[in-house]
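Peer 1: here are the coordinates; sequence isn't available:
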């Protein structure tokens, strides 16, 4: 345990074991460095504050804390407000060739943020700006070299002008690079999703929603037996699963819930679990279509969340069904809930760490809205990005507004309809944090500048129902001020009531 002197504005300190810490427009008191035992796994005591609940999930992913750097009494100079965002940089030795590392920041408000080394940040920015190409292997930040992690220090409304008194703890976390993924010729996230997030189509009830679905799920023959009446098909979003993405519908509350919908559809409620990170939405839609009966079209009402709405649009497209060789389903309803039809800026490679920050904080800030299944996916993406690999993430880039495919997709619809769908509806929210809730205010302050318009922390409000020529008539926007974030739609009574109006159940139209 070593106590080091104060870090002055625009200075550098040499710490123990070759660790250096420097500042730009920031001063701080650097506390005693903490080095947990290398022989044991990650424990809750290794992480501070809001990060502690993540310990079991990080440990299960093979992560361990190798260094803790407390920064107390952080003060931002007035000069810091005239140029680039003030920051602290920590330089450490790079890990060996079979490991990667990342910094997890925890501040005194309770927010957590991920930081990858500056080389990976520069690579992501170059890719997003079209000035570079994604590397095909691990970035050159290996043994014998140095990694530098830059931690911005942003002013917020809790502090005086100079930001005096802010506290942060920086956790340097190391993890093994998955050799099995490389041996299989796959990037880490793709290898992980194939093992832990196989496609599955299952019949869902409130009692079975929390179950992990079997690969494949309900046989096509069983679908054919039930195809005399409409199905309600649930399609989840990025990082998610049916059990986490639609958990809000299964909780007690006002408005129709999952039990009501199962009754309306005479038990014909299907949950479509699918991979969201390494494959394009068309791959998801093709898998679903291939599971449908080939002797007759089925009738579907689609209730989609987030990226699932992009998958839903493709399921409803008769052209894709013809390519697959199945009768096009009769899609009576397509409901978008928080769908990035016009993309989301957080899907740009240079903002992937912000996307990770938002979803990670939804565990600690809004624990009732996100299951551990979602955060497990987040952690795997953290590991891949931290090693500088930006390939194999077609599921994310499908939502990047800079991706020409997003623009092309929104040129196809005519008159606000989706080819093959009877009619389309949308639910959106412009999130406003409640007074006195500093954690949600801080999270909102991180995200809002990227959008420059209303958003639900992940998706722009208007982009749910206005995307090029794709326009959804009569959207339901949660009345302002809205405290409904991207993951909380299905727990909101107003949203559930609207879904109850839109979903007719097993009736003939």
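Peer 2: The structure has been received and is ready for your questions. Treat the numbers as computed from the prediction; the structure is a model and nothing was measured.
Peer 1: going by C-alpha atoms from here, please, whenever you check contacts or count neighbours.
Peer 2: Will do.
Peer 1: which helices and strands does the longest strand anywhere in the chain pack with?
Peer 2: Counting by DSSP state E, the longest strand found in the chain is strand 64-76. Contacts defined by 3 or more C-alpha pairs under 8 Å, 6 or more residues apart in numbering; DSSP states H and E place strand 64-76 against strand 26-30, strand 166-176.
Peer 1: packing partners of the last one?
Peer 2: Of the remaining helices and strands, those touching strand 166-176 by 3+ C-alpha pairs under 8 Å, 6+ apart are strand 64-76, strand 99-107.
Peer 1: quick check: which of the helices and strands packed on strand 64-76 is nearest to residue 319?
Peer 2: strand 166-176 (43.5 Å; C-alpha to C-alpha).
Peer 1: how far off strand 64-76 does the closest one point, in degrees?
Peer 2: 160 degrees (axes from the mean of the first three to the mean of the last three C-alpha atoms, to 10 degrees).
Peer 1: hmm, who's touching strand 166-176?
Peer 2: Outside of strand 166-176, the residues within contact range by C-alpha atoms under 8 Å, 6 or more residues apart in numbering are 47-48, 61-75, 95, 98-108, 159, 383.
Peer 1: what angle separates it from strand 26-30?
Peer 2: Using the same axes, to 10 degrees: strand 166-176 against strand 26-30 is 70 degrees.
Peer 1: tell me where the stretch 1-150 of the chain has strands.
Peer 2: Using DSSP state E, counting those that start in this stretch, the strands of the stretch 1-150 of the chain run over 6-7, 12-14, 20-24, 26-30, 64-76, 87-93, 99-107, 112-115, 146-152.
Peer 1: now those strands as JSON lines including distance to residue 344?
Peer 2: Listed next are the strands of the stretch 1-150 of the chain as JSON lines, based on distance: least, C-alpha to C-alpha, whole Å:
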{"stretch": "strand 6-7", "distance to residue 344": "38"}
{"stretch": "strand 12-14", "distance to residue 344": "38"}
{"stretch": "strand 20-24", "distance to residue 344": "31"}
{"stretch": "strand 26-30", "distance to residue 344": "32"}
{"stretch": "strand 64-76", "distance to residue 344": "31"}
{"stretch": "strand 87-93", "distance to residue 344": "26"}
{"stretch": "strand 99-107", "distance to residue 344": "24"}
{"stretch": "strand 112-115", "distance to residue 344": "19"}
{"stretch": "strand 146-152", "distance to residue 344": "23"}
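Peer 1: comparison target, given below:
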């Protein structure tokens, strides 16, 4: 179904089904309702990179694609108009970012139904939009009127809105909030993770993303490598690029096949809880002689095992960690885990996932949708796995007061979103990057502050890490929080550090 946008000051019906309307005074163009089974595009030859990934991730969360639209705006009669003019035209609503908004109304067909919208602009940037308001009959979403602003071509100072030929995409997702209402936010997350992200250990092999059965006899007493993944992830998703690289063959030879990974829920448990479960899974007589490779929050799990093992349960566990490599470790936390920034955290991950392989992105999206359901349901309960990374939280303060350790620490991080807005323009970064630059107030990799990857900001065991054991990747490497292990330079450096005496 295609509907012409003719600048009407009244809401227009945009679906064959009742209850879907768009209020967009002064806007001209076309809006096309798509069958939910259709693969959407953003224009001729321009695919919707998130469609397959997000469709594959919905089943485990009992979320459905309620409807989807392609919107092509040819003209905005009130672009650049002053406030008195736009208010007189009925343009009175704004988005969460303060932009003039068009209002999308969607039907509420069940009392316990919740909705969220994934809006993709002309640049391909994704933004989750939650209902500004809802009643017994409908949800109302504030979508940006303005088109995305492209970066100028090299040598050009010309800027302008993208309009003709490139379409915005609007996907409306729906779910029933029964579990959230009955259980509460934390119990909902725990229920989902217990079923879909259980604890587990696997031996690893080059090119094998399924993993092998854990063999403690092979590991015990011999130098081995342990991999620890980060938030929303699994080892299969976090280390996919490394596993499929030639460097995994070299690591496998170096450790004689003694590489293993620990899957653990990253939301409903604190890192200390993760380590306690690891200790329960380890046979009591198995002495471990380890090196560690960690990503993101996995660095906090690793530090718990290294710095605070004797404080977890008072038992002797005979675990020696020789080296630990922290990749994008949130040693000072990340402000995106504060509840006020959860939507920005969700948006950051969603945009980073567009360039990752489908299977990797789907695994992370499945966990991310669980948090989307919490936010969409208006729940604000603390989620321990995120709470552990709050910069001013008790957990980070406690971890960063650990005693001196014998483990040799290495670290790497990236500056993908600089605080300097001139650099943002130069490197063609988008609206979300500008938002994150303001939220962080410092360089970051879209999830973790760059400085926090290298410095705990306190007198923690193993810190400060000498500069000779640090690698900082600048913007021209195009490394962000989720793609480190897809880069040959990163994997080579990891092998070099683990291989050196």
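Peer 2: Sure, I can see it. Given the structure is predicted, the values throughout are model-derived calculations rather than measurements.
Peer 1: of the contacts of strand 166-176 of the first structure, select the buried ones using a ChimeraX command.
Peer 2: Under the burial definition 16 or more other C-alpha atoms under 10 Å, those of these that qualify are selected in ChimeraX by:
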select :47,48,61,63,64,65,66,67,68,69,70,71,72,73,74,75,95,99,100,101,102,103,104,105,106,107,108,383
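Peer 1: please state the offset of the longest strand of the first structure from the chain centre?
Peer 2: Centroid separation for strand 64-76 of the first structure versus its chain: 26 Å, with C-alpha atoms, centre = their mean, to the nearest Å.
Peer 1: which outside residues touch that strand?
Peer 2: Here strand 64-76 of the first structure makes contact (C-alpha under 8 Å, 6+ apart) with 25-38, 41-42, 46-47, 58, 86, 153, 155, 162-175.
Peer 1: now the buried members of these.
Peer 2: Buried among the contacts of strand 64-76 of the first structure by 16+ other C-alpha under 10 Å: 25-31, 33-34, 36, 41-42, 46-47, 58, 86, 153, 155, 162-175.
Peer 1: map residue 433 of the second structure onto the first structure.
Peer 2: Matched by TM-score structural alignment, residue 433 of the second structure corresponds to residue 444 in the first structure.
Peer 1: out of the strands of the stretch 1-150 of the first structure, which is closest to residue 202 of the first structure?
Peer 2: strand 112-115 (34.6 Å).
Peer 1: elements contacting the closest one?
Peer 2: Looks like strand 112-115 of the first structure contacts strand 99-107, strand 146-152, helix 352-364 (3+ C-alpha pairs under 8 Å, 6+ apart).
Peer 1: let's go with 10 Å and repeat that
Peer 2: When contacts are defined as 3 or more C-alpha pairs under 10 Å, 6 or more residues apart in numbering; DSSP states H and E, strand 112-115 of the first structure sits against strand 99-107, strand 146-152, strand 166-176, helix 352-364, helix 372-386.
Peer 1: equivalent range in the second structure for the first one?
Peer 2: When you say that, I think you mean strand 99-107 of the first structure. Against the second structure, strand 99-107 of the first structure falls on residues 113-121 (TM-score structural alignment).
Peer 1: ok, now which ones touch residue 33 of the second structure?
Peer 2: Taking C-alpha atoms under 10 Å, 6 or more residues apart in numbering, we find residue 33 of the second structure in contact with 1, 2, 3, 14, 15, 16, 67, 68, 69, 70, 71, 170.
Peer 1: I'd like those written out as a markdown table, with distance to residue 237 of the second structure added.
Peer 2: Output for these, formatted as a markdown table (distance: C-alpha to C-alpha, whole Å):
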| residue | distance to residue 237 of the second structure |
| --- | --- |
| 1 | 38 |
| 2 | 39 |
| 3 | 41 |
| 14 | 38 |
| 15 | 37 |
| 16 | 39 |
| 67 | 29 |
| 68 | 28 |
| 69 | 30 |
| 70 | 31 |
| 71 | 33 |
| 170 | 27 |
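Peer 1: and which of the residues you listed is nearest to residue 86 of the second structure?
Peer 2: Using C-alpha to C-alpha, residue 71 is the member of the contacts of residue 33 of the second structure that lies nearest residue 86 of the second structure, at 21.3 Å.
Peer 1: so how far is residue 421 of the second structure from that closest one?
Peer 2: When distance is defined by C-alpha to C-alpha, to the nearest Å, residue 71 of the second structure is 30 Å away from residue 421 of the second structure.
Peer 1: what is the burial count for residue 464 of the second structure?
Peer 2: 14 (other C-alpha atoms under 10 Å).
Peer 1: the one 10 residues further on now?
Peer 2: The burial count assigned to residue 474 of the second structure is 18, neighbours taken as other C-alpha under 10 Å.
Peer 1: give the contact list for the closest residue to it other than its chain neighbours.
Peer 2: Once flanking residues are discounted, residue 474 of the second structure sits nearest to residue 415: 5.1 Å by C-alpha to C-alpha, 6 or more residues apart in numbering. Contacts were defined as C-alpha under 10 Å, 6+ apart; by that measure residue 415 of the second structure touches 442-446, 448-451, 472-481.
Peer 1: residue 415 of the second structure pairs with which position in the first structure?
Peer 2: Match for residue 415 of the second structure (TM-score structural alignment): residue 430.
Peer 1: please apply the same query to residue 295 of the second structure.
Peer 2: In the first structure, the residue paired with residue 295 of the second structure according to TM-score structural alignment is residue 305.
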